[in-house]
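Undergrad: Got a predicted structure plus its sequence, pasted below:
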Amino acid sequence: MPNLTEPSSSISCFASSSYLSNGSSVYHVPGGTAPSPSPPPAAPEGGTNLEVLSLSKLSSNLERLLLDTEFDCTDAEIVVEGAPVGVHRCILAARSLFFRDLFSREGSGGNRQEGKPRYVMNELVPGGRIGREAFMVFSSYLYTGKLRAAPQDVSICVDRFCAHDACRPAIAFAVELLYASSVCQIAELVSLLQRRLLNFVDKAMVEDVIPILQVASHSKLNQLLSHCVQRVARSDLDDIALEKELPQEVAEEIRLLRRESQPNESTATVDPMHEKRTKSIHRALDSDDVELVKLLLSESGVTLDDAYALHYAAAYCDSKVVAELLDLGSATVNLKNDRGYTPLHVAAMRREPAVIVSLLTKGASALETTADGQNAVRICRRLTRAKDYFTRTEQGQESNKNKICIDILEREMMRNPMAAEDSATSPLLADDLHMKLLYLENRVAFARLFFPAEAKLAMEIAHANTTSEFTGIAKSRSSSNLRDVDLNETPVVQNKRLRSRVDALSKTVELGRRYFPHCSQVLDKFLEDDLPDVFYLQKGSPDEQKTKKLRFCELKEDVRKAFSKDKAGSLLSGLSSSSSSSSPKSVEKHHKLARN
């Protein structure tokens, strides 16, 4: 799991800045081109360094004004996400013409709290959402002239195989900063963020380009807007999404580009009558009128599947409409649209728990994957911020919808006994077969370490001991780390061999989940948090070794408690005869063998 307390140089730092002697700043942008400021005036030897030092100290002192909670000398408040943030009007007015005009208007601070004018961020920036974290980074830039690193908990997703260089949280944070910078007329920051978002456009999924396109259109950033339009025009994003989510003129420009690039195909494949009837069904769904939908179906001859009505409802309609549409019983719940998405994939992108539950209740499969290998859980994870997933919900507080969606989908995958391969690697689904196999080998290896007899029995049932091993980091050092290479083995044969190993190990892990659920949770947490640090107890400094040993003692206690719970449960009835083999002493003994 990513460490949320330490910044990652590859994802969370939009730019670093250093002051020039003339008071301007030069920005170093990952993947971008730094602006070319005018050269500093000539200075005596050592003068430039002194000015840089002085400016850096001034920057730190000004930032302390913003962050210091012990001595509050702010003279105004800006409410962001329901919480006030103290600001100094003189600094904001000096840095931004927008704030200067705002504060100079007569009666601009009509709402007052303890004598301070109060402003609401949603009213200052009506075109887009500005979160508290983004506002604090933006404010820090106004005070110091330096752009702080993006907080990781709001700029990375919770898909552990994501590079976080173009996932939705990373994009959303940059978009929020750009909205604030554009509205407040901070030209140099707008230029910096526009270059950052240009780098996102080609890497991101087309759905994640939509927020970039929206802020580019709102802020009239023609270069960024043109790049987004070209990207969407080349994609398979359907016309309904264009109409629903983009400004009308932008959607029309994209349609025109598509017609110009494929003039014959666009006219040959469209049936005007079918399109008209489909739109009628969609309009009826927009009106929450399922009875009208039934009437249109009977009169037009178009089916719910023909109109992809369930996909449409899962994306844009109230959850009650989705449930009523499913009750008609005439829609194929796992039907894939032209983009290879099922209604559940669409619902996962929307992240509405009630819609997801309705679909699952009617037989939607959480195992179905898109053309690029993503299932509904992974779609949700790539859209969910670490803050929304890992923040503890207080009693009586409403839970985050994204987290609820992920939990629902993961429980569904674990509940389904046919979900062998996917539940074994969820949420660590990997596009690459070798990466998936490496995860499974390591997971089974650690299961054999902690629960040797139970793991052996599960492997025998799944016939995993009859397939050739794939080298993993937990493999015994007594055996060779290199498998004999068969030069006559074709890629097809190799993939078939690896796939059979994946299937056997997946079944092994599924058996473990079914009969030893608590023990499986211990393994999941171990692989997530401690691999490989705890495994190599003798590496590192004396303090690090001591910390690892303490963690291993905690792990042994977790193993003991988990096994006791599983042993007491009814699921152990068929495998209880092997329980004596997995005492903490047995685990420690095998751990010592693994280190030697």
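TA: Arrived safely, thanks for sending. Numbering: from 1, shown residues only.
Undergrad: CA atoms for contacts and neighbours, from now on please.
TA: OK.
Undergrad: Which stretches in the stretch 301-450 of the chain count as strands?
TA: Listed in chain order, the strands of the stretch 301-450 of the chain (DSSP state E, counting those that start in this stretch) amount to none at all.
Undergrad: Helices of that one, start to end?
TA: Under the criterion DSSP state H, counting those that start in this stretch, the stretch 301-450 of the chain contains helices at 309-316, 319-327, 343-350, 353-361, 376-383, 386-390, 401-415, 420-425, 433-450.
Undergrad: got another, please set it beside the one above:
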Amino acid sequence: MAQLVITNLLFRLLRRGDAEIIVEGIPVCVHRCILAARSKFFYELFKREKGSVDKEGKPKYPMSELLPYGKVGYEAFLIFLSYTYSGKLKPFPMEVSTCVDNICVHDACRPAINFAVEMMYASSIFELPELVSLFQRRLLNFVGKAVAEDIIPILLAAFHCQLSQLLAQCVDRIVRSDLDTISIQKELPTEVAEEIRMLRLKSFPDDENTAVEVDPLREKRIKRIHKALDSDDVELVRLLLSESEITLDEANALHYAAAYCDPKVLSEVLSLGLADVNLRSSRGYTVLHIGAMRKEPSVIVSLLTKGACASDLTLDGRSAVSICRRLTRPKDYQAKTEQGKETNKDRICIDVLEGEMRRNPMAGDAFITSHTLSDDLHMKLLYLENRVAFARLLFPTEAKLAMDIANTETTSEFSGFCASKGSSGNLREVDLNETPVMRNKRLRPRMEALMKTVEMGQRYFPLCSEVLDKFMEDDLQDLFFLENGTKEEQRVKRMRFIELKDDVQKAFTRDKAEISRSGLCSSSSSSSFKDGVKYKLGKL
């Protein structure tokens, strides 16, 4: 009962204030006497400034004018107000403190970090020491879990709010990370960037992040290209390329333009045709991965138009669309588009990338309809292994040809983490000392070989592939074990298998006819197809 009374009182306080603070265009009613009593910042503010007055006589204070640095959003300010009035911290709203990636546990995704950072700015700037201590502990917890680029907003908050312990932890994490020097110099305060550079030189004198300083002339030429990009002067870029041996790829010019330049500049550089749009940086990021991190639709569309591969994965198994999902809040993704107003850019980026995945048969997420599975490297591998195995059963000659082209046999078959029956199992699959990055790097060749195998089948036998796509979405794995289950279940499986056989045979015949009309050599595996099916059915 007491809690209900407090809640009702807070609701009335929030609705009936004697002043308003405008946050993200939304007026929030506040009680100046309560804020002044709890916060020295507001005490000095209300004593010094009356604010602009509305027609009801309430003074207004734009949030943007109250903050010397950082950002405090609408939801974060409401949480802050609630604590100021009640002394209790409410749970964070899920729509602004989580991402839209279904497999994320939200313990270190960017929206979770950003909301905690907003709360830190509010606590520090508005001078509530107990909240500063609380959120410093929360942000310290993020530092050990987040990817390197997501440490940057935490470091900036620690720097501006003068939190020495948090700042030292962030600096140490970035020093030990593979975050490139350019990102550090562009996104961090000069003194912090210099501190990180000196610590890296002292701790890792031979590290690749500092090795570029061995050749100052090369470094100077790369910086000139980047400065030309910053000034939107693509003609100067062309001139610099003609006067030196540095190429756009060596300067990572596309990565730089995708991250920091106007989208039109990126488009002009792409039009030069002098750079590899799918080039990977030293961290394993393609240009499209960088564009996804920026969340600028025009950047993403420009890259896709020039042939960027949406299915490429980072070293830790993320695609461009999964990167976007991890950066996007449900509030932004689910926002309704009103007539005459712009659609949220976060939603557009995800829609564009997902559309490319569906359009391009080699895009990774097109293989799996469930968003829960789409970004899981191991589930993708299991799916692809099953798909290729089923193709080998139905048309072995074509499957073998596709596998030979993709060099699939040179990679180790992926069987998950369970040991095989009757054996000691594959110790590499259960190596507890193997980090996620190491494991994903080891499994990547198999993933790429299987994807290329499927691409060959889809390119030359599209109708068969469509049939396989349909059945892969319908509990296909049960068909590999026709002898399992009750008699009724076996009968249903047998009927489904025969149905698949007939559909694939018809599609196969149409594919062969299309190939013949195109003047290509026809396949000779019709008998192989029938023999494979007869062999499987004969075991029933």
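TA: Cool, got the structure. Model, not experiment: these values are computed from the prediction.
Undergrad: one step back: turn the helices of the stretch 301-450 of structure 1 into CSV, columns for mean neighbour count and distance to Leu505 of structure 1.
TA: CSV is the format used below for these (neighbours: other C-alpha atoms under 10 Å; distance: least, C-alpha to C-alpha, whole Å):
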stretch, mean neighbour count, distance to Leu505 of structure 1
helix 309-316, 24, 35
helix 319-327, 19, 36
helix 343-350, 26, 27
helix 353-361, 20, 27
helix 376-383, 25, 21
helix 386-390, 18, 29
helix 401-415, 19, 16
helix 420-425, 23, 8
helix 433-450, 20, 6
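Undergrad: what number of residues lie near the aligned residue in structure 1 for Leu139 of structure 2?
TA: Using TM-score structural alignment, the equivalent of Leu139 of structure 2 in structure 1 is Leu197. Counted with other C-alpha atoms under 10 Å, the neighbours of Leu197 of structure 1 add up to 22.
Undergrad: which ones are touching Leu197 of structure 1?
TA: 171, 174-175, 212, 224 (C-alpha atoms under 8 Å, 6 or more residues apart in numbering).
Undergrad: Skipping its backbone neighbours, what lies nearest Tyr27 of structure 1 in space?
TA: Ser17 (4.7 Å; C-alpha to C-alpha, 6 or more residues apart in numbering).
Undergrad: Would you mind measuring from the match of Leu139 of structure 2 to Cys228 of structure 1?
TA: To Cys228 of structure 1, Leu197 of structure 1 is 10 Å away according to C-alpha to C-alpha, to the nearest Å.
Undergrad: Quickly list what's touching both of the two.
TA: What both Leu197 of structure 1 and Cys228 touch, as defined by C-alpha under 8 Å, 6+ apart, is the set Ile212.
Undergrad: how about the residue nearest to Tyr27 of structure 1, secondary structure?
TA: Using DSSP: H, G, I helix; E, B strand; the rest coil, the structure places Ser17 of structure 1 in strand.
Undergrad: Touching, it and Leu147? I think so.
TA: Yes. The pair Ser17 of structure 1 and Leu147 qualifies as a contact (C-alpha atoms under 8 Å) at a distance of 7.0 Å.
Undergrad: Which one of those two is surrounded by more residues?
TA: For Ser17 of structure 1 versus Leu147, neighbours defined as other C-alpha under 10 Å are more numerous around Leu147 (20 against 15).
Undergrad: In structure 2, what residue corresponds to the more buried one?
TA: Using TM-score structural alignment, Leu147 of structure 1 pairs with Leu89 in structure 2.
Undergrad: That match falls within a helix, correct?
TA: No. Read with three-state DSSP, Leu89 of structure 2 is coil and lies in no helix.
Undergrad: pretty sure Ala37 of structure 2 contacts Tyr43?
TA: Yes. The criterion here is C-alpha under 8 Å, and Ala37 of structure 2 meets it with Tyr43 at 6.9 Å.
Undergrad: When the two are compared, which one has more neighbours?
TA: Neighbours were counted for Ala37 of structure 2 and for Tyr43 using other C-alpha under 10 Å; Tyr43 has more, 17 against 12.
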